[in-house]
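Participant: Fold the stuff below for me.
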Amino acid sequence: MKTTLILSTALSGLAFAATAQEVNVVSWGGAYETSQVEAYNKPFTAETGIRVNMIAADNPATPLKAQVEAGNVTGDVFDVEVSDAIRLCDEGALMEIDPAMLPAAPDGTPAVDDFVPGALQDCAVANIVWGTVISYNTTKFEGEMPQTAADFFDTETFPGKRGLPRNPKRTLYLALIADGVPAAEIYDVLGTDEGVDRAFAKLDTIKNDVVWWEAGAQPVQLLADGEVSMTTVYNGRVFDAMVAENQPFEIIWDGQYMDMDMFVIPKDAPNLDAAVEYLKFATDTQRLADQARYIAYGPARQSSASLVGLYQDGVTEMAPHMPTSPEALENAVMDDPEFWADRDAEMVERFNAWLASS
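Facilitator: Predicted coordinates for the structure are as follows:
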């Protein structure tokens, strides 16, 4: 009986490899994409023979929604933010994912008990925990260096342009932090009209000094080119610039905005079986730990933490650079996907009207 089962399993594996030779993964590009290629894609192809095609997008949720609406889905796995995963799942665009199909931790702990809170959604599995942080160019200041979110808004003491993303989700929280609201109270305050008014009033104080960015690579380039002296930026992107490129940047962890990225599979994925195999492979304990060798994003599995070691330079310890380090968590705001799923449209409308006003 065992021989029959082993033979059957082997034959089904051969059939799978013969019929699914590629998988299309839509992600965010840059250093983050490189980390996925090295930690997930290369070993996945080596083990299965399935080629992984990487496709970069400023926000993978945008082409995912467009493809679904057009009835022409070409991507198999998309890397999206939590709020987008929840929204697209509610809209019926995504395949539901049973946590039982995901690999257990090395000690046998089921995946459902191993992933960090919020990392498993009905249609999504998280891979990383990451942060939007403040970074500054040390060559732009003399003497005292900025240290807090309030300093970001203090253009008199710390002169220069500021870089901010062109969306409310990653700007309103920072304005409130800078205005003295504790991280734990951000969504309580932002859930009121008075709190929203307060956030926009704080943004008003630097509106004329802001350079707006949209793609993840832009803030690092703005810092490098001297177009801004400080900017918010994804922590993994700026880490790569600091360590791999020796740029004179520093990170301010105060008011970090923490989020997760999640893998989702559209219902009409052209290579569905390969997509499922890729998702399971890329979210096991070792692969998530391996990714931290290439970029400073925290693994979404608890069992991966002890396996995080040195950066690819073989020298830099990665743990202190993680958004989940003790210093980084002191005044961090964790994304509330339900809040944004309910309020994103109205916040975007208000934000765009504010941008258009003089």
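
Participant: For the rest of this, base every contact and every neighbour count on C-alpha atoms.
Facilitator: Noted.

Participant: Quick one: residues in contact with stretch 86-100.
Facilitator: Outside stretch 86-100, the residues that touch it by C-alpha atoms under 8 Å, 6 or more residues apart in numbering are 65, 68, 110-112, 120-125, 264-267, 337, 341.

Participant: Could you rerun that using 7 Å?
Facilitator: 68, 111-112, 122-124, 264-267, 341 (C-alpha atoms under 7 Å, 6 or more residues apart in numbering).

Participant: and that stretch, how far apart are its ends?
Facilitator: 19 Å (C-alpha to C-alpha, to the nearest Å).

Participant: residue boundaries of the strands in this structure?
Facilitator: For the chain, the strands defined by DSSP state E cover 22-27, 51-56, 77-81, 120-121, 124-137, 162-165, 210-213, 230-234, 249-264, 298-299, 333-334.

Participant: what residue lies at the spatial centre of this protein?
Facilitator: By C-alpha atoms, centre = their mean, the chain has its centre lying nearest to Asp261, at 4.2 Å.

Participant: ok, and the closest non-adjacent residue to that residue?
Facilitator: In space, and not counting its chain neighbours, Asp261 is closest to Glu81: 4.8 Å by C-alpha to C-alpha, 6 or more residues apart in numbering.

Participant: Thr205 too?
Facilitator: Excluding its sequence neighbours, the residue lying closest to Thr205 (C-alpha to C-alpha, 6+ apart) is Phe153, at 7.3 Å.

Participant: Would you do the same for the sequence below? I want to compare the two.
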Amino acid sequence: MNATRRRLAVLTASVLIISGAATFAHAADVVIAGPGGLAQEAQRKALFEPAAKALGWTFEEDTSQSWTEARAQVDAGAVSWDIISLSMGEVQLAVDAGVIIKLPPDIVDRKDFVPGSVNDYCVGNGVYSTVVAFSTKKYGNDGPKSMEDFWDVKKFPGKRGLFRSPRGNLEAAVLALGHTPSEVYDFLSTEEGKKAAFEKIAELKPHAIWWDSGAQATQLVKDGEVDMIYGWNGRLQAAIDDGAPFKINFKDGLLESDCYAVVNGGPHTDNAIKFIKEISKPEYIKDLPKYIPYGGANLKAYAQYDEKTLSRLTSSPENAKQQYPANVDFWGKNGTTLSEAFDNMLLSK
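Facilitator: Reported below is the predicted structural model:
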């Protein structure tokens, strides 16, 4: 989606959000805007429903694909959401815009959580990775083993699936240029580095199918429309579980976490804080992998998993050590500019 279309989409969403505010504002004890799709379905079953039952509450759900949708509500003074799910990279943007509030320091014990998954404004819910998966039908078990392989269209001919966003793709391009994970963000902090990374991504344009949602990524794999894909591990695993002949390679995966924040001016702020505290407990978090192959941010849940479960979780110790964490500060500072540059790169010849 180019910059103009994105702005129009946000404007349209703003009208819908504001007009629907009365619907949600007083219909339940807490209103949650989640990421939609399989992730929100898993959170509903593992977290929302049992936590609401324990509290004796009712809840309503909506979906959100960007923090700017909550901003539209806040700016209009018509807030219908209490809790919003964000990526950690969006948090500072939402803070700077006055969209979310500071949480009580004792809402969770941070030492129990994946490092970097909790801050003053957001509490981690799920840990996921952007990883490479490849067709075993096309490549057998000798598919791409690194980002350099993913970019090597001579050694590994075929269609690549890539998310229509700079986030993740820029980091992957730096690895494909031969840099180590520890060098990625230093390299991207220079203008020369950004330029080189965009040029590297542009090399794949003739070989790429760009996907816009997790559901689309899953379908591309299931339908065999791509031979390899760089995408969210839970969506790729869902396709594999449905019979797609693909294999995930966790090496060079980009580790990230989503988190829950409280929307400024929501109808049930106190309830929202209490609900986040409740759903962040390990007795709920431990059940997430029953519904989606994402581990929760609360590490106390991991002691209860067997080896089979751990092998599927991107955040398990064995898989996590092959990956590197996303730098949310980098994206907080550069996200808007890089998104515009990415759109321009896709539109250029």
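
Participant: how about the residue nearest to the centre of the first structure, what's its match in the second structure?
Facilitator: Aligned by TM-score structural alignment, Asp261 of the first structure pairs with Asp258 of the second structure.

Participant: rewinding a little: of the contacts of stretch 86-100 of the first structure, buried ones?
Facilitator: Among the contacts of stretch 86-100 of the first structure, those classed as buried by 16 or more other C-alpha atoms under 10 Å are 68, 111-112, 122-124, 264-267.

Participant: Just list the residues touching the aligned partner of Gly36 of the second structure in the first structure, thanks.
Facilitator: Under the alignment (TM-score structural alignment), Gly36 of the second structure pairs with Gly29 of the first structure. By C-alpha under 7 Å, 6+ apart, the residues touching Gly29 of the first structure are 56-57.

Participant: for Ala66 of the first structure, same thing?
Facilitator: By C-alpha under 7 Å, 6+ apart, Ala66 of the first structure lies in contact with nothing.

Participant: how about it, what's its match in the second structure?
Facilitator: The alignment partner of Ala66 of the first structure in the second structure, by TM-score structural alignment, is Ala72.

Participant: And Gly216 of the first structure, by the same measure?
Facilitator: By TM-score structural alignment, Gly216 of the first structure lines up with Gly214 in the second structure.

Participant: Burial check on its match, number of neighbours?
Facilitator: 20 (other C-alpha atoms under 10 Å).

Participant: How much space separates it from Ala70 of the second structure?
Facilitator: Distance of Gly214 of the second structure to Ala70 of the second structure, computed by C-alpha to C-alpha: 21 Å.

Participant: for Ile273 of the second structure, same thing?
Facilitator: Computed with C-alpha to C-alpha, the distance linking Ile273 of the second structure and Ala70 of the second structure is 17 Å.

Participant: Of those two, which one has the most company?
Facilitator: Higher neighbour count among Ile273 of the second structure and Ala70: Ala70, with 30 against 19, using other C-alpha under 10 Å.

Participant: so what's the more buried one up against?
Facilitator: Val99.

Participant: ok, so what distance separates it from Tyr230 of the second structure?
Facilitator: Distance, Ala70 of the second structure to Tyr230 of the second structure, using C-alpha to C-alpha: 29 Å.

Participant: Aligned to Arg6 of the second structure, what sits in the first structure?
Facilitator: Using TM-score structural alignment as the criterion, Arg6 of the second structure has no counterpart in the first structure.

Participant: Val118 of the second structure too?
Facilitator: Per TM-score structural alignment, the equivalent position to Val118 of the second structure in the first structure is Leu120.

Participant: if I look at the nearest residue to that match once chain neighbours are set aside, how far off is Ala300 of the first structure?
Facilitator: Distances taken as C-alpha to C-alpha, 6+ apart put Ala126 closest to Leu120 of the first structure, at 6.4 Å, once the chain neighbours are dropped. Distance of Ala126 of the first structure to Ala300 of the first structure, given as C-alpha to C-alpha: 6 Å.

Participant: okay, and the common contacts of those two?
Facilitator: Contacts common to Ala126 of the first structure and Ala300, judged by C-alpha under 7 Å, 6+ apart, are Ala119.

Participant: if you count what's nearby, which of the two comes out ahead?
Facilitator: For Ala126 of the first structure versus Ala300, neighbours defined as other C-alpha under 10 Å are more numerous around Ala300 (29 against 26).

Participant: what's near enough to touch the more buried one?
Facilitator: Shown in contact with Ala300 of the first structure (C-alpha under 7 Å, 6+ apart): 115-116, 119, 126-129.

Participant: Please apply the same query to Met242 of the first structure.
Facilitator: 248-249 are the contacts of Met242 of the first structure under C-alpha under 7 Å, 6+ apart.

Participant: again, only using 10 Å
Facilitator: Shown in contact with Met242 of the first structure (C-alpha atoms under 10 Å, 6 or more residues apart in numbering): 220, 236, 248-251.

Participant: Just the buried residues of the residues you listed.
Facilitator: Buried by 16+ other C-alpha under 10 Å: 220, 236, 249-251, out of those.

Participant: and the residues you listed as CSV, adding distance to Ala39 of the first structure?
Facilitator: Shown next, in CSV, are those (distance: C-alpha to C-alpha, whole Å):
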residue, distance to Ala39 of the first structure
Val220, 23
Gly236, 15
Phe249, 26
Glu250, 26
Ile251, 25
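
Participant: Can you give me the neighbour number for Glu239 of the second structure?
Facilitator: I think there's a mix-up here, since residue 239 of the second structure is Ala and not Glu. Neighbour count of Ala239 of the second structure, defined by other C-alpha under 10 Å: 21.

Participant: That one matches what in the first structure?
Facilitator: Counting by TM-score structural alignment, Ala239 of the second structure lines up with Ala241 in the first structure.

Participant: Assess the claim that its match and Tyr234 are in contact.
Facilitator: No: between Ala241 of the first structure and Tyr234 there is no contact under C-alpha atoms under 10 Å: 11.2 Å.

Participant: The match of Ala239 of the second structure and Ala224 of the first structure, how far apart?
Facilitator: Distance, Ala241 of the first structure to Ala224 of the first structure, by C-alpha to C-alpha: 9 Å.

Participant: cool, Val82 of the first structure as well?
Facilitator: 30 Å.

Participant: Kindly report the same for Asn127 of the first structure.
Facilitator: Going from Asn127 of the first structure to Ala224 of the first structure by C-alpha to C-alpha gives 29 Å.
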